[in-house]
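K.L.:
Provided below are the primary sequence and the corresponding predicted coordinates.
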Amino acid sequence: MDTPNPLAHGNRFQRRYYRWALPYYERFGREDPLLRERVELADIYLYSRQGLGAWAGWLLCLLGGAAWLHGNGMGLGKALAAATTIMLGLSIALLGAWLKPHQKPRRVVGGFMGGMAAGIVAMLLGVSVGRALSGKSLDLGSALTALQASAATLIPLGLSFALLLIGVARAGRLARERQLARLQLVAERDAAARTAAEADLRLLQAQIHPHFVFNTLATLQHWVDRRDERAGPLLRELTGFLRRSTELLGRPVVPLADEVQAVRHYLAILTARLDGRVQGEVHIARNLEAELLPPGLLLTLVENAVEHGLEPKIGGGLLTLAACREPDGRWWLRVDDDGLGLADDAEDDVGLANLRQRLRHHFGERARFTLQRRTEGGTRAEIFITPEPA
């Protein structure tokens, strides 16, 4: 199911029933995931307020059947027992036809009709044997009359049940087909989202690397030509950045520690290139280093802060990357800069739009991204992650 089973968090009876039924749900899921979903939906309906009408109708049918049998000469206790047996059998058969409509209800109907015919014959033979053992002669006319009366009652009931069973099975097949179509649509949407995210990631990689790398190479070439001693350290940082970022962007998820290391290379290169005008600080809680993220998220935030806030600012500024976990398990990533600040008409560029999409695809509703002005000047970009429910 797409949503948690509400019985697991319902009243005491619902929770107890869910714990009892959970092993069966899991077994059904191993056999057929669609069957598990259908069984859970049926239970949710029957064991909530929505199902009170179904239970009331079932009880009225049972009492009506018992009253009819009692009115035809059967004792009250026997009438209730017989009506209960019939209703349970009917309910199980109809539920089976609904949950497993692919099991050809004709066979079930044929078995039921055959069993009913065998029961009539057995009743006739029993009457005959009983009369023979008691020394009475077989009254063929009375036996045929009893057989006719039984058939007149049982055959219409059997045919009505057969038509009902076929109708329920047909409705079950249609519901299962709609269920399959829905799951297929969801799978196609997920595949399309993954394809789009991968395409956007390649686009993001193509956008970040040339702009940043070409500027760094130009600086490096200038320093090499002048035999500037800063060329060697810059080349090492550039090599480390390219190696680290290329490895990251080739994986679906990466540990936060690896992403932070790529950001350190990036900031070291900027500090060298801009003669110290841009300074970077990194403060990451140790208990977050193993958390997994889609690759390139921090690089996107840092690159956006530098490009739109710090580089255009006269005199440069400070960029701070921080990450911390709250006592309730939530954690956040924050990129602060004291640059020019967020423009009034600012809109997401391709990188930030890509970041929002990939956060939504990877974390769903558990992730939230904000971009806002800081009261002390500059911009704050923040990602909040809520842990998965236990």
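P.N.:
Happy to help now that I have it.
K.L.:
From here on, just use CA atoms for contacts and neighbour counts.
P.N.:
Will do.
K.L.:
after the longest helix along the chain comes which helix or strand?
P.N.:
Counting by DSSP state H, the longest helix found in the chain is helix 140-225. Per DSSP states H and E, the first helix or strand lying C-terminal to helix 140-225 is helix 231-249.
K.L.:
The longest helix of the chain vs helix 231-249, what angle?
P.N.:
Per axes from the mean of the first three to the mean of the last three Cα atoms, to 10 degrees, the angle that helix 140-225 makes with helix 231-249 is 170 degrees.
K.L.:
Let me see the contact set for Leu46.
P.N.:
Going by Cα atoms under 8 Å, 6 or more residues apart in numbering, Leu46 touches Leu52, Ala54, Trp55.
K.L.:
quick one: which of the residues you listed sit in helices?
P.N.:
Going by DSSP H, the helices hold Leu52, Ala54, Trp55 from the contacts of Leu46.
K.L.:
Please compare the first structure with the one that follows:
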Amino acid sequence: MATNLWTRAKAYFVRIEECGDAWARRRLTAEEYAEASDLDRLIKLHFWKWFAMFVAATLVGGLIVLGISPEMSFAKAAVGSGVVILYALAAVASAWYGYRKWAKHPFWYILGIFILLMLAGTLFGFSISSFMSGRAFTDLAWERVARGASVALLLGIGASAVLLTIARLRQREALQRAARLEAEAERERLARQSIQAELKLLQAQVEPHFLFNTLANIRHLVQTGSPDAVVMLDHLIRYLRTALPEIRAEGSTLGREADLARAYLEILRIRMGGTLSFAIDIPDELAREPFPPLMVITLVENAIKHGVAPQGRGRVDIRAAKQGDRIHVTVEDDGRGLQEPIGQGIGLANVRERLRAIFGESASLALSGRDGPGTRAVIEVPA
């Protein structure tokens, strides 16, 4: 029976809590609701500690009241002190968590409300005393009424001053916190703008570097009167149609980067008389993955310049793979291998700077030798 009653009581209180929560969601702002939820969790987490402190404070308060008014019973003194303590706790919690509403009003407004409440409470208390003693209200000692009203007046002034001070301090803290958050957001915005500006500058350095090398190749083929000039021009047109929209673009895809590399390598294959071979393996599911523009072509240029070109022939392989939440893009050549310290070239340094500007520390470029002749460059970025 007792267990059943306890279960029903718990269900009843849960229902009350749900209704209160629904009411709070409708009436409070998101920030106010978050603060109220924090208070609710704090009370639930330390409920028995708070309860023990309240009981101890009530008993001590009852003893103090009993010392002031020995004629009063201890039960009445304890109940009275408990009510006062509950009221004080509720008022402090209201000022602490409801500071937005408190701080909207001037001091005299809060003071007037507290004085009226204190006086009303005093009169109500004497009315209850009159009813319980069976004496008419007019028969009560007016000296006691006046003394009670004076105490209520002083308590109202003191309580309103303390609580309004709490509310104003909380408001100042909230304004300072909001100012800090706004300043941090502004710093982040300026940092992003700076990164974008740096990225544009680095990307602008790639464009002439790539285009001048390509134009030099075309000039050489035209000067030699190669019969493949028309085919090469077709590849150049295809390259420019793909590349020009990306010159000022902030992003590209692996598919477009593969098309650029294919057009570029076709041009070089013709120029080298067929001694250059290549393969590009970009799975269809990765072709639409975002990727920084002109990075793959920079690695291809690096492979041609430092690996294939010095020996007059060779092969370049480009492939992409997804491993977990990372995308790996690999450019390999079978040329002469690493002949200088890794990462000393301008093009590779440029790629690293652009990766840092876009992804921070979550992306990387690694250069290493292969098992056989040649070099392997791997760009790793978040998927």
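P.N.:
Perfect, thanks for sending it. The model shown is predicted, which means the values in this text are computed figures rather than measured ones.
K.L.:
care to give me the TM-score?
P.N.:
Here the superposed chains carry a TM-score of 0.75, computed using TM-score structural alignment, normalised by the length of the second structure; 343 aligned residues with a Cα RMSD of 3.8 Å.
K.L.:
sorry, back to before: show me what the longest helix of the first structure is packed up against.
P.N.:
When contacts are defined as 3 or more Cα pairs under 8 Å, 6 or more residues apart in numbering; DSSP states H and E, helix 140-225 of the first structure sits against helix 33-46, helix 76-99, helix 105-133, helix 231-249, helix 256-273, helix 350-363.
K.L.:
at 6 Å instead, please
P.N.:
helix 76-99, helix 231-249 (3 or more Cα pairs under 6 Å, 6 or more residues apart in numbering; DSSP states H and E).
K.L.:
Buried ones in the first one, by neighbour count?
P.N.:
It stands for helix 76-99 of the first structure. 79-80, 82-84, 87, 93-99 (16 or more other Cα atoms under 10 Å).
K.L.:
Just tell me what Ala218 of the first structure corresponds to in the second structure.
P.N.:
In the second structure, the residue paired with Ala218 of the first structure is His220, using TM-score structural alignment.
K.L.:
Its match and Phe210 of the second structure, how far apart?
P.N.:
16 Å (Cα to Cα, to the nearest Å).
K.L.:
Pipe the helices and strands packed on helix 140-225 of the first structure into TSV and attach distance to Ala169 of the first structure per row.
P.N.:
Shown next, in TSV, are these (distance: least, Cα to Cα, whole Å):
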stretch	distance to Ala169 of the first structure
helix 76-99	5
helix 231-249	50
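K.L.:
Could you point out which of those helices sits nearest Ile166 of the first structure?
P.N.:
Checking these against Ile166 of the first structure by Cα to Cα gives helix 76-99 as the closest, at 7.9 Å.
K.L.:
Next, the angle from that closest one to helix 105-133.
P.N.:
Using the same axes, to 10 degrees: helix 76-99 of the first structure against helix 105-133 is 160 degrees.
K.L.:
ok, the ones in helices among the contacts of Leu46 of the first structure vs Glu365 of the first structure, which is closest?
P.N.:
Closest to Glu365 of the first structure, out of all of these and judged by Cα to Cα, is Leu52, at 33.7 Å.
K.L.:
Can you tell me the number of residues neighbouring that closest one?
P.N.:
13 (other Cα atoms under 10 Å).
K.L.:
what's the distance between the nearest residue to it once chain neighbours are set aside and Tyr266 of the first structure?
P.N.:
Leaving aside its sequence neighbours, Leu52 of the first structure sits nearest to Leu46 (Cα to Cα, 6 or more residues apart in numbering; 7.2 Å). Plainly put, Leu46 of the first structure is 59 Å away from Tyr266 of the first structure if you go by Cα to Cα.
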